[in-house]
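*Asks:* Predicted model and sequence below, questions to follow.
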Amino acid sequence: MQSTASPTNLSLITSSFHALSDPIRVKLLELLREQELCVCELCEVLEVSQSKLSFHLKTLKEASLVRARQEGRWVYYSLNLPQFVLLEQYLADYRRFSPILPARPCSD
């Protein structure tokens, strides 16, 4: 079985986790779970300026979590599902090889 942690994948995994560390970016991903949306729709739903949203979308795009598609003067965004599969496989490697210990009761 090939490890998901090749040097190229490690860079993508690292940038993906960084991208997932911001609440606005997580909200963006949640909105894109349902359908492809244009920037104007995302701005309206999230009630943020286009410049602020562009920064967050750029971060998600650099992490390969979203794809952009130009149609006329609008840019439409959708999830890049293969990147989520890569993250899922990376995390599954830990689950598979590390025993999950039951929670220990707190002692006062």
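*Replies:* Done, it's in.
*Asks:* When you work out contacts or count neighbours from here on, use the C-alpha atoms and nothing else.
*Replies:* Will do.
*Asks:* Tell me where this protein has strands.
*Replies:* Secondary structure of the chain (DSSP state E): strands at 37-38, 66-71, 74-79.
*Asks:* Distance to residue 96 and mean neighbour count added to those, as CSV?
*Replies:* Rendered in CSV, the data for the strands of the chain read as follows (distance: least, C-alpha to C-alpha, whole Å; neighbours: other C-alpha atoms under 10 Å):
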stretch, distance to residue 96, mean neighbour count
strand 37-38, 36, 18
strand 66-71, 28, 15
strand 74-79, 26, 18
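*Asks:* Which one, of those, ends up nearest to residue 22?
*Replies:* Evaluated with C-alpha to C-alpha, these place strand 66-71 nearest to residue 22, the distance being 14.9 Å.
*Asks:* Now do the same contact list for residue 67.
*Replies:* When the contact criterion is C-alpha atoms under 8 Å, 6 or more residues apart in numbering, the partners of residue 67 are 61, 77, 78, 79, 80.
*Asks:* One more: residue 56?
*Replies:* Residue 56 sits next to 24, 25 when contact means C-alpha under 8 Å, 6+ apart.
*Asks:* so how far is residue 90 from it?
*Replies:* The span separating residue 56 from residue 90 equals 24 Å under the rule C-alpha to C-alpha, to the nearest Å.
*Asks:* what about versus this one:
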Amino acid sequence: MNPTDVFAALANDTRLRCLVLLVEHDELCVCELTHAIGAAQPHVSRHLAQLRELGLVSDRREGLWVYYRIHRALPDWARSVLKETASGVRAQPPFAADAQALDRMPNRPSAQGCARATR
């Protein structure tokens, strides 16, 4: 994993916000990330695909939904960077608002699926 690519990924607002949420949660559906960040699904999905290509996140499909998590094979140095970054910014805007929006999201995938949450 190239450190320049990792830090370039962190330099983008959407990717950084997704990564902070993923550090704080084991796994999130794309619909949860779009709800929390308040961005359109294609925009968030495009950035998640970039993170996946870099090896920062992995995904899995369940029916129509795609779930993302921090990649389990992430090198220790990169995992430490993500954890320290999340720890340092979690109380700052927009990261605190993202976490609150996610906590308030109705019909999260762990319940019935996120189809109703995105309509």
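*Replies:* Here it is on my side, so go on. Since this is a predicted model, take the numbers as computed values, not measurements.
*Asks:* thinking again about what came up before, pick the one among the contacts of residue 67 of structure 1 closest to residue 29 of structure 1.
*Replies:* Comparing these against residue 29 of structure 1 with C-alpha to C-alpha picks out residue 79 as the nearest, at 7.2 Å.
*Asks:* Excluding residues flanking it in the chain, which one is nearest the equivalent of that closest one over in structure 2?
*Replies:* Matched by TM-score structural alignment, residue 79 of structure 1 corresponds to residue 70 in structure 2. With sequence-adjacent residues excluded and distances taken as C-alpha to C-alpha, 6 or more residues apart in numbering, residue 70 of structure 2 is closest to residue 57, at 4.4 Å.
*Asks:* how about that neighbour, what's its partner in structure 1?
*Replies:* Under the alignment by TM-score structural alignment, residue 57 of structure 2 pairs with residue 66 in structure 1.
*Asks:* Longest helix of structure 1, counting residues only.
*Replies:* Longest among the helix segments of structure 1 by residue count, using DSSP state H, is helix 81-97.
*Asks:* is it true that residue 39 of structure 1 touches residue 74?
*Replies:* Yes. Using C-alpha atoms under 8 Å, residue 39 of structure 1 is in contact with residue 74, at 7.2 Å.
*Asks:* The most centrally placed residue in structure 1 - nearest residue in space that isn't next to it in sequence?
*Replies:* Centroid-nearest residue in structure 1, with C-alpha atoms, centre = their mean: residue 65, separated by 4.5 Å. Nearest residue to residue 65 of structure 1, sequence neighbours excluded (C-alpha to C-alpha, 6+ apart): residue 80, at 5.1 Å.
*Asks:* can you pull the contacts of that neighbour?
*Replies:* Residues 64, 65, 66, 67 are the ones in contact with residue 80 of structure 1 under the rule C-alpha under 8 Å, 6+ apart.
*Asks:* Distance to residue 19 of structure 1 added to those residues, as JSON lines?
*Replies:* As requested, these are exported to JSON lines (distance: C-alpha to C-alpha, whole Å):
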{"residue": "64", "distance to residue 19 of structure 1": "10"}
{"residue": "65", "distance to residue 19 of structure 1": "8"}
{"residue": "66", "distance to residue 19 of structure 1": "11"}
{"residue": "67", "distance to residue 19 of structure 1": "14"}
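*Asks:* how far away is the equivalent of residue 25 of structure 1 over in structure 2 from residue 62 of structure 2?
*Replies:* Residue 25 of structure 1 maps onto residue 15 in structure 2 when the alignment is built from TM-score structural alignment. Distance check for residue 15 of structure 2 against residue 62 of structure 2: by C-alpha to C-alpha, it reads 22 Å.
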